[in-house]
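>>> Here is the input, now give the coordinates:
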Amino acid sequence: MRFGYSERCLAHDTGERHPENPDRLRAIRRGLAKRHGVEYTDADPAAREEVAAVHDEAYVDELETFVDDGGGSWDPDTVASEGTWDAALTAAGLAQWAARSALDGANGRHTPFAIGRPPGHHAVADDAMGFCFFNNAAVAAQTVLDDGDADRVAIFDWDVHHGNGTQDIFYDRGDVLYASIHEKGLYPDTGDLDETGRGAGEGTTVNLPLAAGAGDADYLQAIDEAVGPAIDRFDPDLVIVSAGFDAHRHDPISRMRVSSEGYALMTDRIRTVADDVGAATAYVLEGGYGLDTLAEGVSMVHETYDGRTPVEVDEDPNEKTKTLVDELRSLLEL
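This is a model prediction of the structure:
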């Protein structure tokens, strides 16, 4: 894969004990150093007006002033420093690069993956939250739509937390599909099954709040029977994967049971879904707070695109997952 990366993202200093810290990117780089076929590309930061295309200008102004004044705790979880403004614009710019590169034909071993930070999927139009300041995937999607490079974009979010910000930004839009598999009841406690979109966006929001303890077979069931068919029906030009790795069984802040091999399997599944509809595919880093498991997860995505065949799981999804998927299929008439 070709990874979008910038040292500017390391300047976002959240403090020694914060789980979302620069060591996350350093760990990913160390893990990828052991793999072949890895390429890195820097990218320009997103322009202010491109960020403001999905965020309220008053919020953008407030964040810039907050950072200029030295930063601090925006809320109990979300911390800014003097380097946060540039890092956040850079993370959004890397996501834009990934989306544009994919639509320009980068695929296969050159599939783009933006490994910027801070992450983005909790950032709503008018506020930062959940470690996120600008919604990187949303900025990228809006950019390619505004540039005329795509008519429809699907965002598939496999982070263990629901991407409330991404959902909210596009909830009443018909040109962006948002699909999420997440742990039920976990922060920010959004993403219920019956949240399916509004107005022109009715049917373009797909939520699968899986019960704690769900593992590889459950995630694959959700993709095969709900997320994949929803994307197929939507027929996007681009699929952006909001790739968090905190559903890993050894991640410190979730109770899910996805294995490293599970991320390879999910990657293979979503690649097939995108190929079947002729969509380009780009990846954007979200969460993942166990350094070893984060690095391993990203490496598994890379190795899948580099030609490694994932090992299929030898287990069945649990009955709760099957019932949930069936309910969603009925609700969305899939």
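
>>> From here on, just use CA atoms for contacts and neighbour counts.
OK.

>>> can you give me the helices in the stretch 151-300 of the chain?
Assignment of helices within the stretch 151-300 of the chain using DSSP state H, counting those that start in this stretch yields the ranges 164-170, 216-222, 228-234, 260-277, 291-305.

>>> Now distance to P19 and mean neighbour count too, for those helices, in CSV please.
As requested, the helices of the stretch 151-300 of the chain are exported to CSV (distance: least, CA to CA, whole Å; neighbours: other CA atoms under 10 Å):
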stretch, distance to P19, mean neighbour count
helix 164-170, 20, 23
helix 216-222, 24, 23
helix 228-234, 32, 19
helix 260-277, 20, 20
helix 291-305, 10, 23
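
>>> Can you lay out those as a markdown table showing distance to K34?
As requested, the helices of the stretch 151-300 of the chain are arranged in a markdown table below (distance: least, CA to CA, whole Å):
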| stretch | distance to K34 |
| --- | --- |
| helix 164-170 | 33 |
| helix 216-222 | 25 |
| helix 228-234 | 32 |
| helix 260-277 | 16 |
| helix 291-305 | 9 |
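
>>> Ok, which of the ones you listed comes nearest E333?
Among the helices of the stretch 151-300 of the chain, the nearest to E333 by CA to CA is helix 228-234 (9.5 Å).

>>> counting contacts, what elements does that closest one pack onto?
helix 260-277 (3 or more CA pairs under 8 Å, 6 or more residues apart in numbering; DSSP states H and E).

>>> How far away from the center of its chain is the helix it packs on?
14 Å (CA atoms, centre = their mean, to the nearest Å).

>>> how near is the residue sitting furthest away from the middle of the chain to W85?
For the chain, the residue at maximal distance from the C-alpha centroid (CA atoms, centre = their mean) is D69, at 29.8 Å. Distance of D69 to W85, computed by CA to CA, to the nearest Å: 11 Å.

>>> picking up where we left off before, apart from its neighbours in sequence, what residue is nearest the residue farthest from the centre of the chain?
Among residues not flanking D69 along the chain, E82 sits closest, at 7.9 Å (CA to CA, 6 or more residues apart in numbering).

>>> mind listing what that neighbour touches?
For E82, the contacting residues are A11, H12, D13, V67, D68, D69, G70, G71, by CA atoms under 8 Å, 6 or more residues apart in numbering.

>>> Mind telling me what element it is part of?
Using DSSP states H and E, E82 maps to neither a helix nor a strand.

>>> Out of the helices of the stretch 151-300 of the chain, flag the one nearest A140.
It is, among the helices of the stretch 151-300 of the chain and with distance given as CA to CA, helix 164-170, at 11.3 Å.

>>> same for the closest one, what does it pack against?
Using 3+ CA pairs under 8 Å, 6+ apart, the elements in contact with helix 164-170 are helix 136-146, strand 176-183.

>>> how far off helix 136-146 does the shortest one point, in degrees?
What separates the directions of strand 176-183 and helix 136-146 is an angle of 160 degrees, with axes from the mean of the first three to the mean of the last three CA atoms, to 10 degrees.

>>> residue contacts, G201?
G201 touches F170, Y171, D172, R173, G174, D175, counting by CA under 8 Å, 6+ apart.

>>> structure for this one too, so we can compare:
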Amino acid sequence: MQFGYSEVCLAHDPGPRHPETPDRLRAIRERLKRKHGVEYVEADPVGFDDIASVHDRSYVEDVEEFCAEGGGNWDPDTTAVEETWDAIRYSAGQATWAIEQALEGNTGRETPFSIGRPPGHHAVVDDAMGFCFVNNVAVAAQQALEDDAYDVDRVAIVDWDVHHGNGTQDIFYDREDVFFVSIHEKGLYPGTGQIDESGEGDGERTTMNLPMPAGTDDVDYLAAVEGPIATALEAYDPDLLIVSAGFDAHRHDPISRIRLSTEAYALLTDRLRGLADRTDAALAFVLEGGYGLDVLADSVSIVHETFDGREPIEPDDDEEVSDDAASVIADVADEHGLEVDVGAVGEAGDDSHGDDDLEG
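Sure, this is the predicted structure:
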């Protein structure tokens, strides 16, 4: 894979006890040293107007001024230093680079993955929260829609971070040109993302939330992706598919109770790659959360390996979707008017990705 990365993003330092540490990127880079075919690209930072395309201008001015004055605690969770403003611009710039690379036809081993920070999916139109100041994915999606060179009419965003992507939902909730999906732990911060939050106005049924119960595992997530998520997005037929790739749903992440294995991220990657193939959508990944350094690094690494030719290990045939997860999936399908077979795990993962597809 190609990884968008900038040393500037390391200068955003919320403090020694903060989970969103620069060591997250260092751990990823250290693990990827062992892997074949890793390429790093430092993209240009975005400008003020790019950020203001999805955020209120007065809010963006406040963030820039806040950082220029030395930063501090914006809220109890979201902290800045003077260097944070540049890190914000580079993080959003790496995300924008990722979608540009995808739209220019980079697939297979050249699939782009932005590993900027601070993350972005909690940043709403007019406020920072949850470690996030600017919504990187939203900035990138908006640029794709506005750039006539790419002829993008519809963007799909799938957020598999364990926390609900409330900021991305907020920005696109009443729009039909972005379909936002979030699969997350029910009741976890920020407490949003209920099933009936499915869009309004022109954006009716273009937001899909799957609040999964604590203890949900690989098979449950695969059923959600292969069921309502794939069914809805195939019908939506996006030109671009962006993955808001947080890795804090891992069973060994310190701040969640979802039970995904490292292998789950290979399986989810495989399924979303297949979805992009079936809809002829460009595909890009943008880093969000993940706070256990070893499992974060392992999980990003296995996404890379999946594009480098490694076949994901499928769940055993006798593993079944839990009753609680099946209930969520059925309710989501009902909310969106979809017919799905909850018991059909594995049937959507049959797309072939031989050597020809991996040439990039």
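
>>> Give me the TM-score for these two chains.
Between these two chains, after superposing, the TM-score reads 0.99 (TM-score structural alignment, normalised by the length of the first structure); 334 aligned residues with a CA RMSD of 0.6 Å.

>>> The helix ranked longest in the second structure against the first structure, how far on average?
Longest helix in the second structure by number of residues (criterion: DSSP state H): helix 84-103. For helix 84-103 of the second structure, the mean distance to aligned residues of the first structure following superposition is 0.3 Å (mean CA distance after the TM-score superposition for the first structure).

>>> chain center to the next helix or strand after that helix: distance?
Note on helix 84-103 of the second structure: by DSSP H and E, the next helix or strand toward the C-terminus is strand 112-114. Strand 112-114 of the second structure has its C-alpha centroid displaced from the chain centroid by 11 Å (CA atoms, centre = their mean).

>>> where in the first structure is the aligned partner of strand 112-114 of the second structure, by residue range?
Residues 112-114 of the first structure are matched to strand 112-114 of the second structure when aligned by TM-score structural alignment.

>>> how close does the matching stretch sit to the second structure?
Looks like 0.1 Å for stretch 112-114 of the first structure (mean CA distance after the TM-score superposition for the first structure).

>>> wait, isn't L177 of the first structure in contact with E202?
No. L177 of the first structure lies out of contact with E202 (CA atoms under 8 Å); the separation is 9.9 Å.

>>> More neighbours: which of the two?
Taking other CA atoms under 10 Å, L177 of the first structure and E202 do not tie; L177 has more neighbours (29 against 16).

>>> Roughly how far does the counterpart of the more buried one in the second structure sit from E42 of the second structure?
In the second structure, the residue matched to L177 of the first structure (TM-score structural alignment) is F179. According to CA to CA, F179 of the second structure and E42 of the second structure sit 28 Å apart.

>>> Return the residue of the second structure aligned against E327 of the first structure.
For E327 of the first structure, the residue aligned by TM-score structural alignment is D331.

>>> count of neighbours near that match?
D331 of the second structure: 17 neighbours (other CA under 10 Å).

>>> Provide a list of residues in contact with it.
D331 of the second structure touches I195, counting by CA under 8 Å, 6+ apart.

>>> helix/strand/coil for it?
helix (DSSP: H, G, I helix; E, B strand; the rest coil).

>>> so how far is the first residue of stretch 250-264 of the second structure from its last?
9 Å.

>>> Which part of the first structure matches it?
The aligned range for stretch 250-264 of the second structure is 248-262, by TM-score structural alignment.

>>> Return the set of buried residues in the matching stretch.
Using 16 or more other CA atoms under 10 Å as the test for burial, stretch 248-262 of the first structure gives 248-251, 253-262.

>>> do the same with stretch 18-31 of the second structure
For stretch 18-31 of the second structure, by 16+ other CA under 10 Å, it's P19, E20, T21, P22, R24, L25, A27, I28, R29, R31.

>>> Using CSV, please lay out the residues you listed together with distance to C132 of the second structure.
As requested, the buried residues of stretch 18-31 of the second structure are exported to CSV (distance: CA to CA, whole Å):
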residue, distance to C132 of the second structure
P19, 13
E20, 10
T21, 13
P22, 14
R24, 15
L25, 16
A27, 20
I28, 20
R29, 22
R31, 25
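
>>> Output the residues you listed as JSON lines; include the columns secondary structure and distance to F307 of the second structure.
Shown next, in JSON lines, are the buried residues of stretch 18-31 of the second structure (DSSP: H, G, I helix; E, B strand; the rest coil; distance: CA to CA, whole Å):
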{"residue": "P19", "secondary structure": "coil", "distance to F307 of the second structure": "29"}
{"residue": "E20", "secondary structure": "coil", "distance to F307 of the second structure": "27"}
{"residue": "T21", "secondary structure": "coil", "distance to F307 of the second structure": "27"}
{"residue": "P22", "secondary structure": "coil", "distance to F307 of the second structure": "26"}
{"residue": "R24", "secondary structure": "helix", "distance to F307 of the second structure": "22"}
{"residue": "L25", "secondary structure": "helix", "distance to F307 of the second structure": "20"}
{"residue": "A27", "secondary structure": "helix", "distance to F307 of the second structure": "20"}
{"residue": "I28", "secondary structure": "helix", "distance to F307 of the second structure": "16"}
{"residue": "R29", "secondary structure": "helix", "distance to F307 of the second structure": "17"}
{"residue": "R31", "secondary structure": "helix", "distance to F307 of the second structure": "16"}
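
>>> From the contacts of E82 of the first structure, pick the one nearest R117 of the first structure.
Using CA to CA, these come closest to R117 of the first structure at H12, 7.8 Å.

>>> Confirm D77 of the first structure sits in a helix?
No. Counting by three-state DSSP, D77 of the first structure falls outside a helix, being coil.

>>> before we move on, the earlier item: ok, of the contacts of G201 of the first structure, which come out buried?
Members of these classed as buried by 16+ other CA under 10 Å are F170, Y171, D172, R173, G174, D175.

>>> Look up how far R109 of the first structure lies from the last one.
When you say that, I think you mean D175 of the first structure. For D175 of the first structure relative to R109 of the first structure (CA to CA), the value is 28 Å.

>>> for the fourth one, same thing?
Per CA to CA, R173 of the first structure is found 32 Å from R109 of the first structure.

>>> Next: the third one.
Using CA to CA, D172 of the first structure is found at 35 Å from R109 of the first structure.

>>> Spell out for me which residue occupies the centre of the first structure.
So for the first structure, CA atoms, centre = their mean, it's S242, sitting 1.3 Å from the centre.

>>> That one contacts D157, correct?
Yes. Counting by CA under 8 Å, S242 of the first structure touches D157, with 4.4 Å between them.

>>> Please render the buried residues of stretch 248-262 of the first structure as a markdown table that adds distance to Q221 of the first structure to the earlier fields.
Putting these into a markdown table (distance: CA to CA, whole Å) gives the following:
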| residue | distance to Q221 of the first structure |
| --- | --- |
| H248 | 17 |
| R249 | 18 |
| H250 | 21 |
| D251 | 22 |
| I253 | 23 |
| S254 | 20 |
| R255 | 18 |
| M256 | 15 |
| R257 | 14 |
| V258 | 13 |
| S259 | 15 |
| S260 | 17 |
| E261 | 15 |
| G262 | 12 |
